[in-house]
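**Student:** Structure for this input, please:
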Amino acid sequence: MLKILFLLCLFCCVTPPTFAAEEAAMPYIIFRDEPQNPDLTLPNIHPKISDTRNDYHVVSVKERNRVRVALYDESFRGPRRLLLQNPTGQDLTGLPAGNPQDAPRDNEEGIRFGDNIMLKPFVEPSKTIGSPEWPNQLWWRRLHGNYYIVRLYRGESMLRDGLFTEKSGRDCSVFWGESFENPGKVDFCATFLGAEIDLFASGYPVMYLVSVDGKDLPADFPKGLVRWIP
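**Tutor:** Coordinates of the predicted model:
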């Protein structure tokens, strides 16, 4: 009996880490808005397909059965960000990518990888904020302390996809908790006015969430937890 227990304990110790644990150990990759010297050797940058409809660079990051992409112009400026479903599960690294001339009308905003993998953009489950005239969708996940990964959608495009924190250092977990799926104890409203995301609820001070760049991170922020490309 003792031998069996010993073997069970040994098995538990050598069991490989779960996918969630492996994912948590990987850096979160953020697409730069205006890269001054883009690293063109990155495998995340796809070669262009020969019959592309739009002359842009496709840069991608795999997320489980999804692909997060940024579409940069010729000068690597003004990227459009999308989240794509990838039901194939195939590694798309190195494949030519773009929006081809012959894309079907129901997938004009999709991206083709290689010869025949057409992926469509979608908006993940998220919180509706803003006004009926200017609605946005807000998704978030705590990355470290009071720093959150935030994705703000308008339609199928992400207006923001990056690292955010409260402008004055106030703890915003009362609203945001751990993630969109596991939020804080207080339901809140939010607005986006082009630079910051304002969170507010009755009886609580307004919290102003602002984007954080690599140079703005405090000294105690874990190194390698976030990476900016290209």
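**Student:** okay, CA-based contacts and neighbour counts for the rest of this
**Tutor:** Will do.
**Student:** how much space between Leu143 and Tyr72?
**Tutor:** 26 Å (C-alpha to C-alpha, to the nearest Å).
**Student:** ugh, wrong one, I meant Trp176
**Tutor:** For Trp176, the distance to Tyr72 (C-alpha to C-alpha) stands at 31 Å.
**Student:** just checking, what packs against the helix or strand where Leu138 lies?
**Tutor:** Leu138 is part of strand 135-144, with elements assigned from DSSP states H and E. Judged by 3 or more C-alpha pairs under 8 Å, 6 or more residues apart in numbering; DSSP states H and E, the packing partners of strand 135-144 are strand 127-130, strand 147-154.
**Student:** List the contacts of the longest helix anywhere in the chain.
**Tutor:** Using DSSP state H to assign secondary structure, the helix with the most residues in the chain is helix 2-14. If you take C-alpha atoms under 8 Å, 6 or more residues apart in numbering as the criterion, helix 2-14 is touched by no other residue.
**Student:** Check which residues of the helix or strand just after it are buried.
**Tutor:** Helices and strands here follow DSSP H and E; after helix 2-14, the next one along the chain is helix 19-25. Across helix 19-25, burial judged by 16 or more other C-alpha atoms under 10 Å covers no residue at all.
**Student:** Second chain to compare with the first, below:
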Amino acid sequence: MLKSPIKVMIIEDDETAIKIYEKFTHKIDGFQVVATTSTGKQALELINVFTPDLILLDVFLPDIKGTDLLWEIRKQLRSVDVILITAANDVDTVSEAIRGGAFSYLMKPIMIDKFLDTLEKYKETRLALLNLTTVEQEDVNSFFRMNSREEHVVDMEKAGGLPKGIDKHTLKKVRQSMKEMKDSINAEEFAKILGASHSTVRRYLEYLVANDEMEVEILYGTIGRPERRYLKK
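**Tutor:** Below you'll find the predicted structure:
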């Protein structure tokens, strides 16, 4: 357990987005939002006042590109970690984020489940580093996210480790169909495409979500239960 909360700064020019990130960051134990700002200039002034542990950084700021700000932050505070949250999907920006040492890169529109999962993984990594004095290669692989969970799941499946109710042939068909999807889809829509029952399709989709192969977007309407829409990663 962390001795003190992880201090978070949010750098984002959309006030609504700031409120959403702040709200959901506080839903996870061990995080505290200490500052928010909408400009790079103010961010550089605030980092030495609040000395955050983690920065949630947008790329499109009014006065400076987020990746350029990332390098400026590195000059002033090398110990801070950064997660980029942005609509930028060009290879140059992603490459620059990797070179700048970003912990993760989340693309808008943000899936809340993915947002929360990324913060949880960050907390786990931070805690592990605090508790270790030396590391093994397996630890390094975990920190740098080399051997992905999906690869591990595939290995387990080859060994016959599928849970009850999941057939490997149907699972292969579901995976293949999802590869052809460009937009999110709910279980009812996918059931019509696959020619299977709603409950069966829902079971397979939730299995893929649990294995980190798909994301879930929860849409809250004015009437009825929230809608779960599935999107391939």
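**Student:** Quick check: TM-score for this pair?
**Tutor:** Comparing the two superposed chains by TM-score structural alignment, normalised by the length of structure 1, the resulting TM-score equals 0.27, with 112 aligned residues with a C-alpha RMSD of 6.1 Å.
**Student:** so which of the helices and strands packed on strand 135-144 of structure 1 comes closest to Val59 of structure 1?
**Tutor:** strand 147-154 (17.1 Å; C-alpha to C-alpha).
**Student:** now that closest one and strand 135-144, what's the angle there?
**Tutor:** For the pair strand 147-154 of structure 1 and strand 135-144, the angle between their directions (axes from the mean of the first three to the mean of the last three C-alpha atoms, to 10 degrees) equals 160 degrees.
**Student:** Just the terminal-to-terminal distance for stretch 45-56 of structure 2.
**Tutor:** First-to-last distance for stretch 45-56 of structure 2 - C-alpha to C-alpha - comes to 16 Å.
**Student:** how about CSV for the helices and strands packed on strand 135-144 of structure 1, with distance to Arg112 of structure 1 and mean neighbour count added?
**Tutor:** As requested, these are exported to CSV (distance: least, C-alpha to C-alpha, whole Å; neighbours: other C-alpha atoms under 10 Å):
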stretch, distance to Arg112 of structure 1, mean neighbour count
strand 127-130, 29, 17
strand 147-154, 22, 22
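**Student:** Just give the number of residues close to Leu84 of structure 2.
**Tutor:** When counting by other C-alpha atoms under 10 Å, one arrives at 23 neighbours for Leu84 of structure 2.
**Student:** should've said Asn141 of structure 2
**Tutor:** Applying other C-alpha under 10 Å, we find 12 other residues in the vicinity of Asn141 of structure 2.
**Student:** What of Arg74 of structure 2?
**Tutor:** Arg74 of structure 2 sits with 15 neighbouring residues when counted by other C-alpha under 10 Å.
**Student:** ok, now Thr86 of structure 2?
**Tutor:** Neighbourhood size, Thr86 of structure 2 [other C-alpha under 10 Å]: 20.
**Student:** Could you check how far it is from Ala97 of structure 2?
**Tutor:** Counting by C-alpha to C-alpha, the separation of Thr86 of structure 2 from Ala97 of structure 2 is 11 Å.
**Student:** Find the residues that touch each one of the two.
**Tutor:** Here Thr86 of structure 2 and Ala97 have Tyr105 as joint contacts, going by C-alpha under 8 Å, 6+ apart.
**Student:** now the strands for structure 2?
**Tutor:** For structure 2, strands defined by DSSP state E occupy the ranges 6-11, 31-37, 54-57, 81-86, 104-107, 185-186, 214-219, 227-232.
**Student:** now these in TSV, with distance to Met178 of structure 2?
**Tutor:** Putting these into TSV (distance: least, C-alpha to C-alpha, whole Å) gives the following:
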stretch	distance to Met178 of structure 2
strand 6-11	34
strand 31-37	35
strand 54-57	30
strand 81-86	24
strand 104-107	19
strand 185-186	9
strand 214-219	9
strand 227-232	7
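**Student:** do you know which of these lies nearest Lys158 of structure 2?
**Tutor:** Each of the strands of structure 2 was checked against Lys158 of structure 2 via C-alpha to C-alpha, and the shortest separation belongs to strand 214-219, namely 19.8 Å.
**Student:** Count the neighbours of the residue lying closest to Glu72 of structure 2 once chain neighbours are set aside for me.
**Tutor:** By the measure of C-alpha to C-alpha, 6 or more residues apart in numbering, the closest residue to Glu72 of structure 2 outside its immediate chain neighbours is Leu44, 7.8 Å from it. Here the number of neighbours of Leu44 of structure 2 (other C-alpha under 10 Å) works out to 16.
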